[in-house]
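A.B. asks: Give me coordinates for this.
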Amino acid sequence: MDGIDLALVETDGVVIHGLGPAGFHPYDQADRQLLRKALAAAAHLTDRDARPEALAEAEAMVTHRHIRAVDSFLASCQLGPGGVDLIGFHGQTVLHRPEEGLTMQIGDGRKLAAHVGIPVVYDFRAADVALGGQGAPLVPLFHRAMARNAGLTGPIAVLNLGGIANVTYIEAGDDEALIACDTGPANALIDDFMLKRTGFPIDRDGAHAACGTVNEAVVDSLLDNAFFTRPPPKSLDRNAFVLPDLSALSVEDGAATLTAFSARATASIIPLLPQPPRLWVLCGGGTHNAELVRRIREATGAEVAIADDLGWSADSMEAQAFAFLAARSLRKLPLTLPTTTGVTAPVSGGVLATPPDTGAMARLKR
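C.D. replies: Now for the predicted structure:
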């Protein structure tokens, strides 16, 4: 909930031909407050189309912020609407309970397409969930395309550290072998704890955690959850793990404890993989938390690299991935596989919204 990432990608949905500039537009404090209200409002919904008051207000805000972000980004790249063929618009996840067939990402793709004059692919997860998949993670096929471009050989793991951490395992010697799943919280519990204790929703650079002492009993209790022994594919809602009562701990010790939990939750997937990854490539906002990165290196016992070390972009990979997936959706190519989400068969997904300007679709068909 920090803001909107944007990235320009040249791709046909199979090969990544080029990565262009990237941008970021932060949400302000009022936006984040509204998103937290939306999360609370969505917690008990049973209809993914329902929009009670806080959700409707948050969806309008998310849509407007994306319109503003796209306009600003295109201007900074000196690109008019005709310079971009397609937008992949993930939106903001406020509800994800795939075991109940529910997933909700707010943000109106039709309004975005109409305002910016570019076709938009949105609602990426619903088709997978409807066919029995976990609806997450969606990025493994993009991770594999990036690994191919870099000439990396497996077994490797690409780990995205958002609110929830998700991993893509790429097997050695078999380009088609992919395993993916969520591994547990990455930043979610740390951010919630810091907001509660300091009023600021982040442990910047992991500075507090680095000065603290881990409460091993708390970590053990958090790891005593059937999720961590369940084989992939599997996924989590952001609120699947509730912030424990850490009032007896200092800010530093609480941050250290939750950071250790995130790292060890990541490592819990290793026994469930065909082989331990020889290399972990980290991306996402959690890469800025040096203490979290250090503890992941310690917990996995393997080589750990930040995506930037490979010439990738740790901050932009999610945005790049949804551009790539939008191109795949347009061509009706699979976005998810049985080994990445548990869906019954490879399935495409996404909903295409076209602007009133029919010339936009003519450009796509060329």
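A.B. asks: C-alpha only now, for contacts and for neighbours.
C.D. replies: Fine.
A.B. asks: what about Arg331, neighbour count?
C.D. replies: When neighbours are counted by other C-alpha atoms under 10 Å, Arg331 registers 12.
A.B. asks: Who are the contact partners of it?
C.D. replies: Counting by C-alpha atoms under 8 Å, 6 or more residues apart in numbering, Arg331 touches Gly13.
A.B. asks: Buried residues, the top helix by length along the chain. List them.
C.D. replies: Using DSSP state H to define each element, the chain has its longest helix at helix 53-76. Neighbour counts over helix 53-76 (16 or more other C-alpha atoms under 10 Å) mark 54-55, 58-59, 61-67, 69-71, 73-74 as buried.
A.B. asks: between the longest strand anywhere in the chain and helix 53-76, how many degrees?
C.D. replies: Assignment by DSSP state E gives strand 16-26 as the longest strand of the chain. Between strand 16-26 and helix 53-76, the angle comes out at 120 degrees (axes from the mean of the first three to the mean of the last three C-alpha atoms, to 10 degrees).
A.B. asks: next one: strand 16-26 to chain centre, how far?
C.D. replies: Computed by C-alpha atoms, centre = their mean, to the nearest Å, the chain-centroid distance of strand 16-26 equals 16 Å.
A.B. asks: list the buried ones in that strand?
C.D. replies: Residues Ile16, Ala22, Gly23, Phe24, His25 are the ones in strand 16-26 that count as buried (16+ other C-alpha under 10 Å).
A.B. asks: of all the residues you listed, which comes closest to Leu161?
C.D. replies: Taking C-alpha to C-alpha as the measure, Leu161 lies nearest Phe24 of these, at 16.9 Å.
A.B. asks: Identify the residue nearest Asp133 in space, chain neighbours excluded?
C.D. replies: Heads up, residue 133 is Gly, not Asp. Using C-alpha to C-alpha, 6 or more residues apart in numbering and skipping the chain neighbours, the partner closest in space to Gly133 is Val343 (3.7 Å).
A.B. asks: Now the second one, please; I'll put the structures next to each other:
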Amino acid sequence: MASFVGVGCMSGSSMDGLDICCVEFTGDIFTDLWGYRILAAETVAYSKQWSERLRDADNLSGIELIRLHVDYGRFQGKCVSTFITKHRLNERVQFVASHGHTVFHKPQEGISFQLGDGEVTAAMLKVPFVCNFRAKDVTIGGQGAPLVPCGEKYLFRNSDICINLGGIANIGIKGMRGYDICPCNRILNSLVLEKGGGQQYDKDGDLARSGDMVPEVLVKLQNLSYYQQDPPKSLWVDYIEENVLPILDCNKYKVENLLRTCTEHVASMVADACFEAKPSIATTSHHPNRTVLITGGGALNKYLVELIGQYLDAQGFEIEQVDEETINFKEALIFAFLGMRCLLGEDNVFSETTGARQDSVSGSIHRPLSSGSAKHISLLH
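C.D. replies: From the prediction side, this is the model:
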């Protein structure tokens, strides 16, 4: 039985902060039966300055983008180093892995770029650092997304379907298939910010609950061209900004009404994705009702989850109950797992989910400054 301790980091398109999660993975390398235990986890909220820099990153000049790439690498390294010290994990952590913060994701052009210079971050750590998980898959014809089905396959194998409600809602089906479903917190949070008043998000979905449906807006959302594509497929911010946000006209409609409409849209699209996956899990489910694990920031939106639950219940699905740390840090947890598999030389991105020509061991490994980390680097052997 093998046991490894790593730290995973995630920064999503909702731009609320850097999720950091220290996890102990225990399992068998040869049979790929793995379990996990979260040792510590927290979110480092972005300052107003960092939020603005990340939001404007795709408009920067070349030199400005490189400067931000280095600065974010330094920021990330400082946050992780502080986290490890704060939680007294210095003697336990064997590696760190990070998704980075995506600025460009255009797999059709062979491009996916995540902020955070790996060598800069590694210089602030005492253990190997793994990042840049998407580039290889994109290079061999994949979408570079979704990446989390690998972790779901091995760590959440008792869940029939995994839904993550982040900036974008995505689905994983028994760790075998997955794709981005629709915009989620990216549009909900944008509407709340448009309303003003200091709120960053619709707490518990109360604003949406108070609004009325706008049928013509719902029809436009349901008819987005992205939904006509077959998986594997991935959605990114530029598509949302160009095709979705213009539909949400706050000058024409009340923000509460748009929030109500968008929340309904997300719930219906998530439920449809689960229903379409039903044939794939018909012969593999261990439960009389198909189980759905819902995680991510949107899982704390009570109204959104309530609507999803109503749809799923009518289709014979059951929402799993899970601890709050897993809800909040599942993606960071899984990036730690992807980093571990990279260091072990095991496939961690699957062609079945991304559409690439083959599976791959993805991630760039960056060594720490110290040469005295043999006990950590032994993980590679």
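A.B. asks: Once they're superposed, tell me the TM-score.
C.D. replies: Aligned and superposed, the two chains score 0.87 in TM-score terms (TM-score structural alignment, normalised by the length of structure 1); 343 aligned residues with a C-alpha RMSD of 2.2 Å.
A.B. asks: Determine the longest helix present in structure 2.
C.D. replies: Longest helix in structure 2, counting by DSSP H: helix 255-281.
A.B. asks: so what secondary structure elements neighbour that one?
C.D. replies: Using 3 or more C-alpha pairs under 8 Å, 6 or more residues apart in numbering; DSSP states H and E, the elements in contact with helix 255-281 of structure 2 are strand 168-173, strand 177-183, helix 185-195, helix 206-210, helix 215-222, helix 302-314.
A.B. asks: Select, out of these, the one closest to Val255 of structure 2.
C.D. replies: Of all these, helix 185-195 comes closest under C-alpha to C-alpha, at 6.4 Å.
A.B. asks: Measure the mean distance from that closest one to structure 1 post-superposition.
C.D. replies: When structure 1 is superposed, helix 185-195 of structure 2 averages 1.3 Å from its matched positions, counting by mean C-alpha distance after the TM-score superposition for structure 1.
A.B. asks: And the helices in the stretch 1-150 of structure 1, which stretches?
C.D. replies: Remark: helices assigned in the stretch 1-150 of structure 1 by DSSP state H, counting those that start in this stretch are 29-42, 53-76, 109-116, 126-130, 140-150.
A.B. asks: what's the closest of these to Val158 of structure 1?
C.D. replies: Of all these, helix 140-150 comes closest under C-alpha to C-alpha, at 6.9 Å.
A.B. asks: Tell me what angle that closest one forms with strand 16-26.
C.D. replies: Orientation check (the same axes, to 10 degrees): helix 140-150 of structure 1 against strand 16-26 gives 120 degrees.
A.B. asks: just checking, what packs against whichever helix or strand comes after helix 140-150 of structure 1?
C.D. replies: Sequence-wise, the next helix or strand downstream of helix 140-150 of structure 1 (DSSP states H and E) is strand 156-161. Using 3+ C-alpha pairs under 8 Å, 6+ apart as the contact criterion, the elements in contact with strand 156-161 of structure 1 are strand 164-170, strand 279-283.
A.B. asks: ok, back up a step: as CSV, the helices and strands packed on helix 255-281 of structure 2 with mean neighbour count and distance to Arg88 of structure 2 would be great.
C.D. replies: Below are these laid out as CSV (neighbours: other C-alpha atoms under 10 Å; distance: least, C-alpha to C-alpha, whole Å):
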stretch, mean neighbour count, distance to Arg88 of structure 2
strand 168-173, 26, 34
strand 177-183, 25, 36
helix 185-195, 20, 33
helix 206-210, 18, 39
helix 215-222, 15, 47
helix 302-314, 18, 34
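A.B. asks: hang on, the earlier thing: hmm, who's touching the longest helix of structure 1?
C.D. replies: 4, 6, 23-25, 31, 34-35, 37-38, 41-42, 80-81, 91-92, 106-109, 111-112, 115-116.
A.B. asks: quick one: it to chain centroid distance?
C.D. replies: That offset, for helix 53-76 of structure 1, works out to 18 Å (C-alpha atoms, centre = their mean).
A.B. asks: next one: stretch 207-217 of structure 2
C.D. replies: The answer for stretch 207-217 of structure 2 is 27 Å, by C-alpha atoms, centre = their mean.
A.B. asks: where's Asp202 of structure 2 relative to Val266 of structure 2, distance?
C.D. replies: 14 Å (C-alpha to C-alpha, to the nearest Å).
A.B. asks: So if I had to pick from these two, which one is more boxed in?
C.D. replies: More crowded of Asp202 of structure 2 and Val266, by other C-alpha under 10 Å: Val266, with 26 against 23.
A.B. asks: residues touching that one, list them.
C.D. replies: Here Val266 of structure 2 is in contact with Ala169, Cys182, Pro183, Cys184, Leu304 (C-alpha under 8 Å, 6+ apart).
A.B. asks: If we ignore the residues flanking it in sequence, what's nearest the last one?
C.D. replies: Which is Leu304 of structure 2. Thr263 (5.9 Å).
A.B. asks: Skipping adjacent residues, who's closest to Ile240 of structure 2 in space?
C.D. replies: Distances taken as C-alpha to C-alpha, 6+ apart place Pro183 nearest to Ile240 of structure 2, at 7.1 Å, with adjacent residues excluded.
A.B. asks: That neighbour reaches Ala169, doesn't it?
C.D. replies: Yes - under the criterion of C-alpha atoms under 8 Å, Pro183 of structure 2 lies in contact with Ala169, with a separation of 6.0 Å.
A.B. asks: Please report how far the counterpart of Arg363 of structure 1 in structure 2 lies from Leu125 of structure 2.
C.D. replies: Aligned by TM-score structural alignment, Arg363 of structure 1 pairs with His376 of structure 2. According to C-alpha to C-alpha, His376 of structure 2 and Leu125 of structure 2 sit 12 Å apart.
A.B. asks: Neighbour count: those two, which is higher?
C.D. replies: Higher neighbour count among His376 of structure 2 and Leu125: Leu125, with 20 against 17, using other C-alpha under 10 Å.
A.B. asks: Val80 of structure 2 versus the more buried one, what's the distance?
C.D. replies: Applying C-alpha to C-alpha to Leu125 of structure 2 and Val80 of structure 2 gives a distance of 8 Å.
A.B. asks: before we move on, what about Val322 of structure 2?
C.D. replies: 26 Å.
A.B. asks: coming back round to it: so how much does the longest strand of structure 1 differ from structure 2 once superposed?
C.D. replies: Looks like 2.1 Å for strand 16-26 of structure 1 (mean C-alpha distance after the TM-score superposition for structure 1).
A.B. asks: ok and that strand relative to helix 29-42, angle-wise?
C.D. replies: 100 degrees.
A.B. asks: and strand 16-26 of structure 1, what does it pack onto?
C.D. replies: Using 3+ C-alpha pairs under 8 Å, 6+ apart, strand 16-26 of structure 1 sits against strand 3-11, helix 53-76, helix 140-150.
A.B. asks: Done for today, thanks.
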